[in-house]
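A.B. asks: Build me a model:
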Amino acid sequence: MTSHDDRADPPAEAAPAAPQRPGLTREARRAVLVVLMGAILAFLDSTVVNVALRHLSVDFDASLDTVQWVVTSYLLALAAVTPVSAWAARRFGPRRLYAWALAIFTVASALCGFASSAETLILFRTLQGVGGGLMMPVGQMILVRAAGPQGLARVMSAIGVPMVLTPVFGPTVGGLLLDHAGWEWIFWINVPVGVLALYLAVRLLPRDDAGEAAGPLDVPGLLLVSVGVVGVTYGLARAGMEGTLISAEVLLPFLVGLALTTVFVLRSLRVEHPLLDLRLYRNRMFGAASFATFVMGTAIFGGMILMPLYFQVVRHEDAVRTGMLLAPQGLGAAVGMFLAGRLFERIGSLTAVIGGVVCVAATLPFVLISAGSSYWLLGVAMVARGFGIGMAGMPAMTAAFRALAPSQVNDATPQLNMLQRIGGSMGTALFVVVLQQHLDDAGGRASEQASGFGVTFVWVLAASALAILPAVLMTAMERGAKPAPDESADADPAPGPDTHSRGAPAV
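C.D. replies: Next up, the predicted model:
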């Protein structure tokens, strides 16, 4: 078990400025391969199902409100199980837990394809969300341990690629499968990929010591945060579906969820063995990076929903062609992610500032969008915005992990994942509500519909500009925290002496 003193004085390698030779070990490259396959499955399944809702409604003779739960149940399951991933990884070992999560996701995917009613499909999608909700945080734990400080930026950039590409290509994949194979294959296509990923996980991931001293499971804390995060997520999802923030269906679950989450936070700061160590936020660098992760989730993932809707609502494109028109943004994001990992090794969080500035500048053309905007010009702007998204997305999370001792990674990972998802949900709900109000006023007039998209992009522009501020703060803290050679041993990136021991193994 890691002692109290060890937690208060972590190794100097946790400091952001510590000079390290960049690169990935063979073990880290294997971990990237395995976790990347799981990430593709989890993120793709979050988006690919959206295009099938109308088909499912017809095939199951169910209302769209009922079928919408095929998407919502998956998202709520993701939110519910993420908080317990830290404790479960300590108790059973990250490798074993990741393999079980992959197996659950793969089996649930097969069951979804055999569903005979909307209700059974919703049940199997919930099970699928349990697997997906464990895969991402536990996969990141594995990556951070395998990469070490010297390879952290590169592995985080690699795992971020499916995060920005799947919202772009998911509708295209879903549309092609619907047109040529049937809705069942939206789920069955996961099975061979999941089986291969499970085989590679068992063969390639290093064995870990399962059953370490995880401490007792904080059941009251788990209930508070799981129900709380589910309530917030559901309220935001309802806001997006209804196009309004002012309704009982939105406000009641959101406010109840917010209240329960607040109680969880206050309680976690007082109990001896909380489910998640919230004392990590006493580390100013981790706090700034966490806030950056949340705000960038709002700006980046919330803004991604608008262009697919523009192409379908204003330009009347189908799902397949919409995906092709969105490809430039995905390509720009992939290039940005690739360069971000290498640039972060040289200039640190300044990478996120550069990405944020590019993202803001590239959003300006969309503020002026019209019903007849050139697809070529939109494509160029999407390449630039995608590049900015790729540059800005991962540096904040990388900086958060670098600011911590290795034993604190398990607690940090689910918290960062929840912040990013809630930020994305808030951005999506806000932008959809703003857009829906303008679309209602526009009726069927394409020029006024396009004008509504332009106004909504003003909100995206503001959120993107706001996301730069914590990145600037992180950069300033990195510059001010560089220790002199004889002072590096005194660096203390840990939250402080009140942090309780978790007993997590070192990287």
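
A.B. asks: C-alpha from now on. contacts and neighbour counts both.
C.D. replies: Will do.

A.B. asks: Counting residues, name the longest helix you see in this protein.
C.D. replies: Ranked by residue count, the top helix of the chain under DSSP state H comes out as helix 118-180.

A.B. asks: Packing partners of that one?
C.D. replies: Contact partners of helix 118-180 among helices and strands, from 3 or more C-alpha pairs under 8 Å, 6 or more residues apart in numbering; DSSP states H and E: helix 26-48, helix 69-81, helix 85-92, helix 94-113, helix 185-188, helix 319-347, helix 375-402, helix 409-442.

A.B. asks: run this one through as well so I can compare:
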Amino acid sequence: MTPLRKNLLIITVLLAAVMELIDATIVNVALSHMSGNLGATIEDTSWVVTSYSIANVIIIPITSFLTAKFGRRNYYITSILIFTICSVMCGSANDIWTLVFFRFVQGLGGGALLSVSQAVIFEQFPREKQATAGAIFGIGVFIGPTIGPTLGGYIVDHYSWPWIFFVNVPVGIMAIISCYKLLTEPPIKPVAKKIDWTGIMLLAIGIGTLQTVLERGETEDWFATAYIAWFTVISIVTLTAFVIWDLKISNPVVDLSVLRSKTLSIAAVLTFITGVGLYSSIFVTPVIAQRLLGYTPLQTGLMMLPGALLAVLALVFSGKIMQRGVSPVFIVAAGYISFIYFNWHMAHMSLDASDTYISTTLIFRSVGMAFLAVPLTTLAVSSLEPKDIPQGAALNNMMRQLGGSFGIAVINTYYTRRTAVHRSDLVSNITIENPQVAERINNGINYFMSKGAGFFEAKAQAIGLLNAQVVKQTSMLSYLDAFFFLGSLFVLTMPLLLFVRTKKRLAASVVIPDH
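C.D. replies: Got it, this is the predicted structure:
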């Protein structure tokens, strides 16, 4: 393959991966518009997000099997085609459940775009430059979820919500044409095994119900809702059965035996926590900026832009120093420290925080996540035999996705509970005997009466204004607690790095094929 064709292929598959990652988060800012336009409740509309995540997590572990069964080129192009067609169908949906259905199918197509794209990019680089390949792929993994909400906000503000799906169509068509011309089968073609239908069924049901519990548990008040309780039981039973079945047969759809590698097991835990931090922080930060500080979606995106740009440089830098023999353990440690500092700094923020303060702090988040992207992927497969690398990498990718869903669910629950605590603390100090409270209410009454309101109406408005301030302060304190909680998770898991042993010049020896 000529250098031009190789570069075009890298750009194509990277754009496809970024398209998939953007689509995982782009709809978040459009949910209220979808709800009103389609005549659905916000709870029903949130299934647009949930269904996509469920499909993604189901398909990722079996991508290696599907690639071997149908051929990488056929499977990848078909996945892009499914993703693109479903983008059109999602944008054209006239009711909420049609949208949810096509969003689920879109997630099934999107699962291959991430994992197969990674394999293709790694193949285009010699062994001594595998870390650079990882950095290039890491750019897409990191940038996609970061710019998704901002892009979605811009589209919704200037056009309409269906266009968050329609924008995928030209990218998808170009990717299909380019892959048809450029993409080939891998040098070492995986052997298609006998189809493990039992394993696929148990995994799909187990992961699907677990993901539903994680995504919908807080909204549905957890086990107070019957289907959440039943789905919890089903996920426990089917995933336990899956593990037993997987370890029993000779050709499982997902080979869990690779977790006997201590390095992979530790990397999977760290990747899970990284997923918690990546998706939870990108969920909480825009909420604070837009709901509490009054930023527009575009302003929020611009505030996050410096960190995103520096993250690209950090990704390339981490790949380069790994290529020169620096242990990925040290880079992961640096990433953890940077992300811990980000959470500590955000946990001390106030409602008076400037955009410069937040933007500067977000740089530590971005750099921290960038330092974790490539080294953790390298660690995950470093101790595996070549034949086991696809399964190891697939499991590691699944852990990041599960970490993201788990993190958002836990943060929402934690936020709700801390909100109750902080509101109780604040309200206990708001009594008519408190001179500051009395003064604020009297000032409010005088202000609203000067605008033409009667005494009782002005008093009600003054009390309402005071309550709105309490709600705002309560929300802020609860989100700050959430940042402290995230930082604590990273502090508690960072010592696991002490148990990792790597070989010298590890990065140069790791090749990641289809997974």
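
A.B. asks: Average offset of the longest helix of structure 1 relative to structure 2?
C.D. replies: In the superposition against structure 2, helix 118-180 of structure 1 averages 2.1 Å from its aligned positions (mean C-alpha distance after the TM-score superposition for structure 1).

A.B. asks: quick one: that helix to helix 69-81, angle?
C.D. replies: Orientation note: helix 118-180 of structure 1 sits at an angle of 120 degrees relative to helix 69-81 (axes from the mean of the first three to the mean of the last three C-alpha atoms, to 10 degrees).

A.B. asks: that older thread, let me know which of the helices and strands packed on helix 118-180 of structure 1 is tucked in deepest.
C.D. replies: Each of these was assessed for mean neighbour count using mean count of other C-alpha atoms under 10 Å. The highest is helix 375-402, with a mean of 25.

A.B. asks: residue range for it in structure 2?
C.D. replies: Structural correspondence for helix 375-402 of structure 1: residues 355-382 of structure 2, per TM-score structural alignment.

A.B. asks: Superpose on structure 1 and give me the mean offset of that stretch.
C.D. replies: Once the two models are superposed, stretch 355-382 of structure 2 sits on average 1.5 Å from its counterpart in structure 1 (mean C-alpha distance after the TM-score superposition for structure 1).

A.B. asks: still on that earlier bit, closest one to residue 268 of structure 1 among the helices and strands packed on helix 118-180 of structure 1?
C.D. replies: With C-alpha to C-alpha, the closest approach to residue 268 of structure 1 among these belongs to helix 409-442: 12.4 Å.

A.B. asks: Which secondary structure elements does that closest one sit against?
C.D. replies: Here helix 409-442 of structure 1 is seen to pack against helix 85-92, helix 118-180, helix 219-242, helix 284-303, helix 375-402, helix 446-481 when contacts are counted using 3+ C-alpha pairs under 8 Å, 6+ apart.

A.B. asks: mind checking which of the ones you listed is nearest residue 339 of structure 1?
C.D. replies: Closest to residue 339 of structure 1 of these is helix 375-402 (C-alpha to C-alpha; 7.3 Å).

A.B. asks: could you check the angle helix 284-303 makes with that closest one?
C.D. replies: With the same axes, to 10 degrees as the basis, helix 375-402 of structure 1 and helix 284-303 are set at 150 degrees to each other.

A.B. asks: closest to residue 470 of structure 1 out of the helices and strands packed on helix 118-180 of structure 1?
C.D. replies: Across these, residue 470 of structure 1 has its closest neighbour in helix 375-402 (8.9 Å, C-alpha to C-alpha).

A.B. asks: now for the closest one, which elements pack on it?
C.D. replies: For helix 375-402 of structure 1, where contacts count as 3+ C-alpha pairs under 8 Å, 6+ apart, the packed elements are helix 118-180, helix 284-303, helix 319-347, helix 350-367, helix 409-442.

A.B. asks: Quick one: closest of these to residue 392 of structure 1.
C.D. replies: helix 350-367 (4.2 Å).

A.B. asks: what packs against the closest one?
C.D. replies: For helix 350-367 of structure 1, the packing partners by 3+ C-alpha pairs under 8 Å, 6+ apart are helix 319-347, helix 375-402, helix 446-481.

A.B. asks: now for the last one, which elements pack on it?
C.D. replies: Taking 3+ C-alpha pairs under 8 Å, 6+ apart as contact, the helices and strands that helix 446-481 of structure 1 lies on are helix 284-303, helix 306-313, helix 350-367, helix 409-442.

A.B. asks: Using CSV, lay out those together with distance to residue 123 of structure 1.
C.D. replies: CSV is the format used below for those (distance: least, C-alpha to C-alpha, whole Å):
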stretch, distance to residue 123 of structure 1
helix 284-303, 26
helix 306-313, 28
helix 350-367, 39
helix 409-442, 22
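
A.B. asks: Ok, which of those comes nearest residue 70 of structure 1?
C.D. replies: Proximity to residue 70 of structure 1 (C-alpha to C-alpha) singles out helix 409-442 among these, at 16.7 Å.

A.B. asks: ok, the aligned residue in structure 1 for residue 13 of structure 2 - contacts?
C.D. replies: In the superposition onto structure 1, residue 13 of structure 2 corresponds to residue 35 when matched by TM-score structural alignment. Listed by C-alpha atoms under 8 Å, 6 or more residues apart in numbering, the contact set of residue 35 of structure 1 reads 136, 139, 140, 143, 159.

A.B. asks: Over to residue 269 of structure 1?
C.D. replies: For residue 269 of structure 1, the contact set (C-alpha under 8 Å, 6+ apart) comprises 277, 278, 279.

A.B. asks: What is the equivalent residue in structure 2 for it?
C.D. replies: Under the pairing rule here (TM-score structural alignment), the equivalent of residue 269 of structure 1 within structure 2 is residue 247.
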